[in-house]
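>>> Turn this into a structure:
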Amino acid sequence: MTPSEVLDLARAHGVMIATAESCTGGLIIGRLTDVPGSSRAVDRGYITYSNAAKTEMLGVLPETLEAHGAVSEAVAAEMAQGALARSQAGIAVAVTGIAGPGGSDHKPEGRVCFAIADAWGIRTETVDFGALGRDNVRAATVEHALELLAAALRD
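Sure thing, here's the model as predicted:
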């Protein structure tokens, strides 16, 4: 799914998009805003790399971070919910993961948690892209986030 196609879907549904990004550091919003005319469908992007930023900017609860860790569907859900609540958007996508290098047995390199928040609720999923290298994990995360946005906008 191209960014232009995602923006067309958002415009067709009359909604603006917000992003809440950790491991991608703004790459999703960057891809969307590379498209001329994107301001008609993009509201804002939050880059919340640190836990403090997730809490301060998006309202992620410290208890959620403590219980599940930053790379979790629970945190992704709160990030997406916070981005939706703190914006003029009708749909928000959130990503948090381990782009690498590094990781652990419990949370390996290449694991990314995604969330979509919109008027119908919050949906989450985890994808293990594998140890593809930092750039490739981040690129795969952006592409998957665009696919999730498109799927949600098609429903």
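
>>> Could you use CA atoms for every contact and neighbour count after this?
OK.

>>> So which bits of the longest helix seen in the chain are buried?
Assignment by DSSP state H gives helix 134-154 as the longest helix of the chain. Of all the residues in helix 134-154, those buried under the rule 16 or more other CA atoms under 10 Å are 134, 136-138, 140-150, 152-153.

>>> Show me where this protein has its helices.
3-13, 27-33, 51-58, 62-68, 73-85, 134-154.

>>> Make CSV out of those helices and add distance to residue 117.
Below are these laid out as CSV (distance: least, CA to CA, whole Å):
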stretch, distance to residue 117
helix 3-13, 14
helix 27-33, 16
helix 51-58, 13
helix 62-68, 17
helix 73-85, 5
helix 134-154, 9
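
>>> which stretch among the ones you listed comes nearest residue 121?
helix 73-85 (8.7 Å; CA to CA).

>>> Run the chain-centre distance for that closest one.
A distance of 9 Å separates the centroid of the chain from that of helix 73-85, by CA atoms, centre = their mean, to the nearest Å.

>>> who does it touch, helix- and strand-wise?
Helix 73-85 sits against strand 17-21, helix 51-58, helix 62-68, strand 91-97, strand 111-118, strand 121-128, with contacts defined as 3 or more CA pairs under 8 Å, 6 or more residues apart in numbering; DSSP states H and E.

>>> one more, for comparison:
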Amino acid sequence: MNDEIKSLAARLGVVLGERGLTVTTAESCTGGGIAYAITSVAGSSNWFEEGVVTYSNDAKQSRLQVSSEALMRCGAVSEEVVKEMTLGALQHTQAQLAIAVSGIAGPGGGTAEKPVGLVWVAWRFRDLVVARSFHFSGDREQVRLQSIVEGLRGAIAMLESNL
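Modelled structure (predicted):
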């Protein structure tokens, strides 16, 4: 874990702690990397509820209630699916903020329409949900690390602009 990720995870903890809020994660291509970063911060049990890794479509459906229609129509790496992942994550916890990520880290699995490096991240806080796509370059590890950075960065931005 690099220094930027450590710093962002610590900053997220400060922002959540100051507001008495908690976060949950629903991850696919990052394999729990956001949850790992968060729980690397001492005291994170005060503001981190739970993290789930739902790598397969079946897991996204059974654990997070992602609709089969969204998966069939849009694919797992899509705005609609990450938004549904945040909703499912919040329904299973007492957290107020959810971060979800799904992407194609590579080296295989990409297509012309959805190339390697395409990652969708969504953040849901109260009634607000925002999703954003990223096109990262680099190898599998670099794509995953960049996804973790953006997941944390977006969560901080959402909280700081909506409270």
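
>>> So after superposing, what's the score?
TM-score for the superposed chains, counting by TM-score structural alignment, normalised by the length of the first structure: 0.97, backed by 154 aligned residues with a CA RMSD of 0.8 Å.

>>> still on that earlier bit, present the helices and strands packed on helix 73-85 of the first structure as CSV; the columns should include mean neighbour count and distance to residue 76 of the first structure.
Converted to CSV, these look like this (neighbours: other CA atoms under 10 Å; distance: least, CA to CA, whole Å):
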stretch, mean neighbour count, distance to residue 76 of the first structure
strand 17-21, 29, 9
helix 51-58, 18, 10
helix 62-68, 13, 10
strand 91-97, 30, 6
strand 111-118, 26, 5
strand 121-128, 16, 7
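
>>> Can I get these in JSON lines including distance to residue 85 of the first structure?
Formatted as JSON lines, those follow (distance: least, CA to CA, whole Å):
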{"stretch": "strand 17-21", "distance to residue 85 of the first structure": "10"}
{"stretch": "helix 51-58", "distance to residue 85 of the first structure": "9"}
{"stretch": "helix 62-68", "distance to residue 85 of the first structure": "18"}
{"stretch": "strand 91-97", "distance to residue 85 of the first structure": "9"}
{"stretch": "strand 111-118", "distance to residue 85 of the first structure": "10"}
{"stretch": "strand 121-128", "distance to residue 85 of the first structure": "12"}
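
>>> right, and those - which one's nearest residue 6 of the first structure?
Counting by CA to CA, residue 6 of the first structure lies closest to strand 17-21 out of those; the figure is 9.5 Å.

>>> That closest one aligns to what range in the second structure?
Aligning strand 17-21 of the first structure against the second structure (TM-score structural alignment) gives residues 23-27.

>>> how big is the offset of the matching stretch relative to the first structure?
Mean deviation of stretch 23-27 of the second structure relative to the first structure after superposition (mean CA distance after the TM-score superposition for the first structure): 0.3 Å.

>>> Contacts made by that stretch with the rest, please.
16, 34-35, 47-55, 85-86, 89-90, 93, 95-102 (CA atoms under 8 Å, 6 or more residues apart in numbering).

>>> And stretch 134-147 of the first structure, by the same measure?
Under CA under 8 Å, 6+ apart, the answer for stretch 134-147 of the first structure is 1-3, 6, 23-24, 27-28, 93, 95, 99-101, 110, 112, 114, 129-131.

>>> How about stretch 29-38 of the second structure?
For stretch 29-38 of the second structure, contacts defined as CA under 8 Å, 6+ apart pick out 1, 5-6, 9-10, 13, 25, 27, 44, 48, 50-53, 55, 101-105, 144-145, 147-148, 151-152.

>>> Dead centre of the first structure: give me the residue that sits there.
Taking CA atoms, centre = their mean, the centroid of the first structure lies closest to residue 94, which sits 2.2 Å from it.
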